[in-house]
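Visitor: Sequence plus the predicted model coming up.
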Amino acid sequence: MLKRYFITGTDTEIGKTTIAAALLHSARQRGLTTAAVKPVAAGCERTAEGLRNDDALALLSECQPSLPYERVNPVALEAAIAPHIAASEEGATLSAELLAAGCQTVFDTNADLTLVEGAGGWRVPLNAHQTLADLAGLLSVPVVMVVGMRLGCINHALLTAEAIKADGLVLAGWVANRVDPDMSRPDENLATLKQLIAAPCLGVVPWLEQPSAGSIAAHLDISTLL
């Protein structure tokens, strides 16, 4: 089957990782093999094993069979800031080509479903000339967009969808993730998004006090991705 997708979001801190982990969880429930890669992660913590990132660890926990951490997160940066700034301060080199090579090592495992999770939104810079969109372009895989349901989400979602299309990639689907429990008119916003985004909605995730891959997976339908 070998399905591969790039996971992007309408902003940072909108649940991109938990949605990605839930998609992998859903695939595992169907008896499929799974793999994931977070090619660059900022905000890593120093441990006895080296730098570790919570998002990458969450993805790793849903990989079946398991993978070494360094394959899931080949570029780990300590500062919790924009990746290109963290890389510059920490003496690391970021390029779409370098990150694509790291992704390929995970693709080579030939899992039934492989997800590549970006950092932040679609246009997050990697260096002075490239963004994460260039990485998605090199990988040439369809995109799944996570929409953080809060004030401003319609504009952010439509601009992201337009950018994905303009970059020559296919938006395979999107997930509405309720990140603001006090959002005004959530149903009306959701209806507008469904009307204006030309891709299937894979699920609507309600506000959850303690979200987990398993609890979110119950709100997702991955059949169109498979």
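Guide: In hand now; what should we look at? Numbers count the residues shown, from 1 in each chain.
Visitor: C-alpha from now on. contacts and neighbour counts both.
Guide: Will do.
Visitor: out of everything not next to it in sequence, what's closest to Arg46?
Guide: Arg52 (6.5 Å; C-alpha to C-alpha, 6 or more residues apart in numbering).
Visitor: Same question for Thr192.
Guide: In space, Thr192 is closest to Ile154, 7.7 Å off (C-alpha to C-alpha, 6+ apart).
Visitor: That neighbour: which element?
Guide: helix 153-166 (DSSP states H and E).
Visitor: So which bits of that helix are buried?
Guide: For helix 153-166, burial by neighbour count (16 or more other C-alpha atoms under 10 Å) applies to Cys153, Ile154, His156, Ala157, Leu158, Thr160, Ala161, Ile164.
Visitor: so what's Gly118 up against?
Guide: Phe6, Ile7, Thr8, Lys38, Pro39, Val40, Leu132 (C-alpha atoms under 8 Å, 6 or more residues apart in numbering).
Visitor: Now, the residues you listed that are in helices?
Guide: Within those, residues falling in helices by DSSP state H are Leu132.
Visitor: residue contacts, the residue nearest to Ala76 when sequence neighbours are not counted?
Guide: Counting by C-alpha to C-alpha, 6+ apart, Ala76 lies nearest to Ala41, which is 5.2 Å off, once chain neighbours are set aside. Going by C-alpha under 8 Å, 6+ apart, Ala41 touches Asn53, Ala56, Asn73, Val75, Ala76, Leu77, Pro83, Ala119.
Visitor: and what of Thr33?
Guide: Ala27, Cys63, Gln64, Pro65, Ala111, Asp112, Leu113.
Visitor: right, and the fourth one touches Thr34 too?
Guide: In other words, Pro65. Yes: here Pro65 reaches Thr34: they are 7.0 Å apart, a contact under C-alpha atoms under 8 Å.
Visitor: Structure two is appended below for comparative analysis:
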Amino acid sequence: MGKTYFVTGTDTDAGKTVITCGLLEAARLTGLTTLALKPVSAGCHQSENGLNSALRNQDALALMEAMTLSLPYEQVNPLALEPPVAPHIAAAEAGVCITLDRLVGYCRGALMHKSDLALIEGAGGWRVPLNSREMISGLAKALNTPAILVVGMKLGCISQALLTAEAILRDGVKLAGWVANQIDPGMSRYEENFQTLKNLIPAPCLGVVPFLSDTSSGRVAGYLDISPLVAIK
């Protein structure tokens, strides 16, 4: 039976997509089939497709390229919003209603396509609103999906990471693992910060990704260990 995880981050720029694509590639290299979803995205561009124009998100397109299964764009990223702002704000401006039930339905439909590893990438951090009452974090809980936390390694990341891990566990969601992703090449006391997080985050570290000029999935995969997530073939 395949495994499904929800990928979240300490904030918007933590590198969720880069790490998600790396995890997908690491799984592919071991012979596993993979599927990835980006249920809601904000920050999309108009893409011409014949006579039609449709919104497309670069993160969702990257996931489609990295995963082994082939799904229509609309299944990978069912809710695409143009402005690069918080999803609930972008949705309100577009006259679109985002609800947790709607996202759960989209995900369950897509997950009917069986794979060894399925990754659902969130939007921003753990507590990103979908509307005035619901958060993106509710999706992981509703789907009973463990979380993977991507920590953007920079000044201040310790508090962000520990608060996020605490919120995940308080919501009753299992924290399956975390990844240290260096987004600030000049971060002071990097190793000391990493060791602090390793000691305090109650989940296995799935990888330590240095600051890279080449963030292709193949390059990133070499720094990741997916064995705690799946049974390697």
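Guide: Sure thing, it's come through. Keep in mind the model is a prediction, meaning the values are calculated, not measured.
Visitor: Please tabulate the buried residues of helix 153-166 of structure 1 in JSON lines, including the columns distance to Lys16 of structure 1.
Guide: Formatted as JSON lines, the buried residues of helix 153-166 of structure 1 follow (distance: C-alpha to C-alpha, whole Å):
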{"residue": "Cys153", "distance to Lys16 of structure 1": "14"}
{"residue": "Ile154", "distance to Lys16 of structure 1": "17"}
{"residue": "His156", "distance to Lys16 of structure 1": "14"}
{"residue": "Ala157", "distance to Lys16 of structure 1": "13"}
{"residue": "Leu158", "distance to Lys16 of structure 1": "17"}
{"residue": "Thr160", "distance to Lys16 of structure 1": "14"}
{"residue": "Ala161", "distance to Lys16 of structure 1": "16"}
{"residue": "Ile164", "distance to Lys16 of structure 1": "16"}
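Visitor: between those, which is closest to Val106 of structure 1?
Guide: The shortest approach to Val106 of structure 1 among the buried residues of helix 153-166 of structure 1 belongs to Ile164, at 23.1 Å (C-alpha to C-alpha).
Visitor: Map that closest one onto structure 2.
Guide: With TM-score structural alignment defining the correspondence, Ile164 of structure 1 maps onto Ile168 in structure 2.
Visitor: Over to the equivalent of Asp59 of structure 2 over in structure 1. Which of the three states is it?
Guide: Superposed on structure 1 with TM-score structural alignment, Asp59 of structure 2 falls opposite Asp55. Secondary structure state of Asp55 of structure 1, per DSSP: H, G, I helix; E, B strand; the rest coil, is helix.
Visitor: who's in contact with Asp55 of structure 1?
Guide: Thr17, Lys38.
Visitor: Surely Trp126 of structure 2 touches Gly9?
Guide: Yes: look at Trp126 of structure 2 against Gly9 with C-alpha under 8 Å: they come within range, at 6.8 Å.
Visitor: Tell me which of the two has more neighbours.
Guide: Gly9 (28 against 25; other C-alpha atoms under 10 Å).
Visitor: That one and Lys16 touch, don't they?
Guide: Yes: using C-alpha under 8 Å, Gly9 of structure 2 is in contact with Lys16, at 6.1 Å.
Visitor: Quickly list what's touching both of those two.
Guide: With C-alpha under 8 Å, 6+ apart, Gly9 of structure 2 and Lys16 have common neighbours Val150.
Visitor: related to what we said a few turns ago, look up how far Thr18 of structure 1 lies from the match of Asp59 of structure 2.
Guide: Distance of Asp55 of structure 1 to Thr18 of structure 1, computed by C-alpha to C-alpha, to the nearest Å: 8 Å.
Visitor: can you check Val37 of structure 1 too?
Guide: 14 Å.
Visitor: for Cys63 of structure 1, same thing?
Guide: For Cys63 of structure 1, the distance to Thr18 of structure 1 (C-alpha to C-alpha) stands at 14 Å.
Visitor: now do Leu32 of structure 1
Guide: On the measure of C-alpha to C-alpha, Leu32 of structure 1 and Thr18 of structure 1 end up 19 Å apart.
Visitor: The two: which has the busier surroundings?
Guide: Using other C-alpha under 10 Å, the more surrounded residue of Leu32 of structure 1 and Thr18 is Thr18, with 20 against 16.
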